[in-house]
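J.: sequence first, then the predicted structure:
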Amino acid sequence: MNINIQALRIIDLAVPTAVLNGSMDSIVLDCLYSLDNSSAAGLVVKWYHNRSPAPVYQWIPGYPPQAFGILRGRVNLGHVISNDPQMRHRAIQLVHPRPELSGEFTCKVSTWSGVDTATKRMVIYSPVKSMSLSSSEPHHHHMSVTCKAEGMYPEPEVSLLVQRSRFKRERIRGLQVTKTLVDGAYSVRVTKKLDDREVPEAVFSISLKLSNVGT
């Protein structure tokens, strides 16, 4: 009988799924792993962001942790997650996390005898800050409906709805949608030209859904 025991193994990757922008002063991303004494030699802990081939954080026992790239200046390098010298700086404490840090975080733990990786996605989201919905006066039976929304992250999915009766609400097709990303937040402008004879006494509404958040 063959028994395969993995000396190095990531037990848990603690990364929050969704965080409201500005709601927390810091976030801790933790990579809990197990290793036996014989597998600890050559231990290196690295974190990666999205598909970048270069790590954004690295710690080697006996040396201070380092932050690179998008995490440079955004990590508390003095954060200690465990008194175990082989676990001391395995975690990242992000300081004042912003939406641009959203994405996949991968923890890679390696020694001379093995390697293991784990990945989770985190979204730092911002709900809409302002929104307006207006319609023009009909002219030759033509009217336009315009919606503007600002201050969202991540990129929103937009739907314009028309309430034709108490029990009947429909999604309007063929929208003209313009999205711009400025200072880490999306602004959206939606317009639609309609024949007012098709929507008499209608009530319009807008639906905004933030991707990977469900807001």
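T.: Great, that's in hand.

J.: use CA for all of it now, contacts and neighbours both
T.: OK.

J.: list the buried residues for stretch 107-117?
T.: Residues 107-111, 114-115, 117 are the ones in stretch 107-117 that count as buried (16 or more other CA atoms under 10 Å).

J.: check it against this one:
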Amino acid sequence: MKRKVGILISGRGSNMSALIEAAADPDYPADIALVLSNRPDAGGLDRAREAGLQTAVVDHKAYPDRASFDAAVDARLREAGVEIVCLAGFMRLLTPGFVEGWRNRMINIHPSLLPLFPGLHTHQRAIDAGMRLAGCTVHFVRPEMDTGPIIAQAAVPIAPNDTEETLSKRILSAEHRIYPLALALLAGNLLRVEGERAVIDGALPVDLSGMVAAPEFEG
């Protein structure tokens, strides 16, 4: 039986779109039950509606504190029967209570090879540090920002003439590849958490090559 997924967004939701496209495959182990945004003007809401998906807005400005906002989001997710939560550009810090309520059932994608460069401006920080590789990480969410067991990573080479913008575009392409794969692993019961480490089934019926490499840069 397919697992019901809720996607939380704050903006255009490009990773959400990648998940929508993956879920359109009849063999994909997850259905998107709800797309929820904390911003009424989030562009991703239109994309979700075009795909025929249920959407909701829980405007954080309407709540006096993070706890009450999180409680409202939690209620909407559970009303929709959501079993797995995917953060896709959701620009709100979640309370520990909310995170623990979805422990090992909520995942996020971050534009760096965690544990390197948590937080913001990851691409420029990688360039400034003289890194030869950057990338992205899908991980289980924990109360501490950008931590949690790692499910999938893609490595992207940094070109000598890369800027924050050019590197960001190339990493985003890799994000769109590994996020659907990571969700498929979780929804398909092909991974488990042991301690604080995600263990993937060694007999996977899927190609894992996309988890470790992304297209070469041009030039």
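T.: All right, it came through fine. Being a predicted model, the structure only gives us computed values, none of them experimental.

J.: let me see the TM-score of these two.
T.: After superposition, the two chains reach a TM-score of 0.20 (TM-score structural alignment, normalised by the length of the first structure), with 79 aligned residues with a CA RMSD of 6.2 Å.

J.: between the buried residues of stretch 107-117 of the first structure, which is closest to residue 150 of the first structure?
T.: Among these, residue 107 lies closest to residue 150 of the first structure (CA to CA), at 34.2 Å.

J.: give me the number of residues near the residue lying closest to that closest one once chain neighbours are set aside?
T.: Spatial nearest neighbour of residue 107 of the first structure, chain neighbours left out: residue 47 (4.6 Å); criterion: CA to CA, 6 or more residues apart in numbering. Neighbour count for residue 47 of the first structure, taken as other CA atoms under 10 Å: 25.

J.: in which helix or strand does residue 47 of the first structure reside?
T.: Element membership of residue 47 of the first structure [criterion: DSSP states H and E] is strand 44-49.

J.: tell me what the helix or strand following that strand is packed against?
T.: Downstream of strand 44-49 of the first structure, the first helix or strand assigned by DSSP H and E is strand 57-59. When contacts are defined as 3 or more CA pairs under 8 Å, 6 or more residues apart in numbering; DSSP states H and E, strand 57-59 of the first structure sits against strand 44-49, strand 66-67.

J.: which other helices and strands contact the first one?
T.: In terms of contacts (3+ CA pairs under 8 Å, 6+ apart), strand 44-49 of the first structure is packed against strand 57-59, strand 103-111.

J.: got these as CSV, with distance to residue 203 of the first structure columns?
T.: Listed next are these as CSV, based on distance: least, CA to CA, whole Å:
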stretch, distance to residue 203 of the first structure
strand 57-59, 52
strand 103-111, 37
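
J.: quick check, residue 28 of the first structure in contact with residue 92.
T.: Yes: Residue 28 of the first structure lies in contact with residue 92 (CA atoms under 8 Å); the separation is 5.5 Å.

J.: between those two, which is the more surrounded one?
T.: More neighbours surround residue 92 than the other of residue 28 of the first structure and residue 92, with 26 against 17 (other CA under 10 Å).

J.: ok, the more buried one to residue 204 of the first structure distance?
T.: Residue 92 of the first structure sits 46 Å away from residue 204 of the first structure, going by CA to CA, to the nearest Å.

J.: and what of residue 176 of the first structure?
T.: 16 Å.

J.: packing partners of the longest helix seen in the second structure?
T.: Ranked by residue count under DSSP state H, the longest helix found in the second structure is helix 164-187. For helix 164-187 of the second structure, the packing partners by 3+ CA pairs under 8 Å, 6+ apart come out as helix 14-23, strand 30-37, helix 122-128, strand 133-140, strand 150-157.

J.: quick check: residue 208 of the first structure touching residue 156?
T.: Yes: with contact defined as CA under 8 Å, residue 208 of the first structure counts as touching residue 156 (6.0 Å).

J.: the two - which one has more neighbours?
T.: Per other CA under 10 Å, whichever of residue 208 of the first structure and residue 156 has more neighbours is residue 156, with 23 against 18.

J.: quick check: closest non-adjacent residue to that one.
T.: Spatial nearest neighbour of residue 156 of the first structure, chain neighbours left out: residue 210 (4.4 Å); criterion: CA to CA, 6+ apart.

J.: could you report the neighbour count for residue 12 of the first structure?
T.: Neighbourhood size, residue 12 of the first structure [other CA under 10 Å]: 12.

J.: who's in contact with it?
T.: Neighbouring residues of residue 12 of the first structure by CA atoms under 8 Å, 6 or more residues apart in numbering: 30-33.

J.: got it, and residue 168 of the second structure?
T.: residue 123.

J.: what about it, distance to residue 123 of the second structure?
T.: 6 Å.

J.: try residue 85 of the second structure
T.: Using CA to CA, residue 85 of the second structure is found at 26 Å from residue 123 of the second structure.

J.: out of the two, which sits in the more crowded spot?
T.: Neighbour count, other CA under 10 Å: between residue 85 of the second structure and residue 123, residue 85 has more, with 25 against 22.
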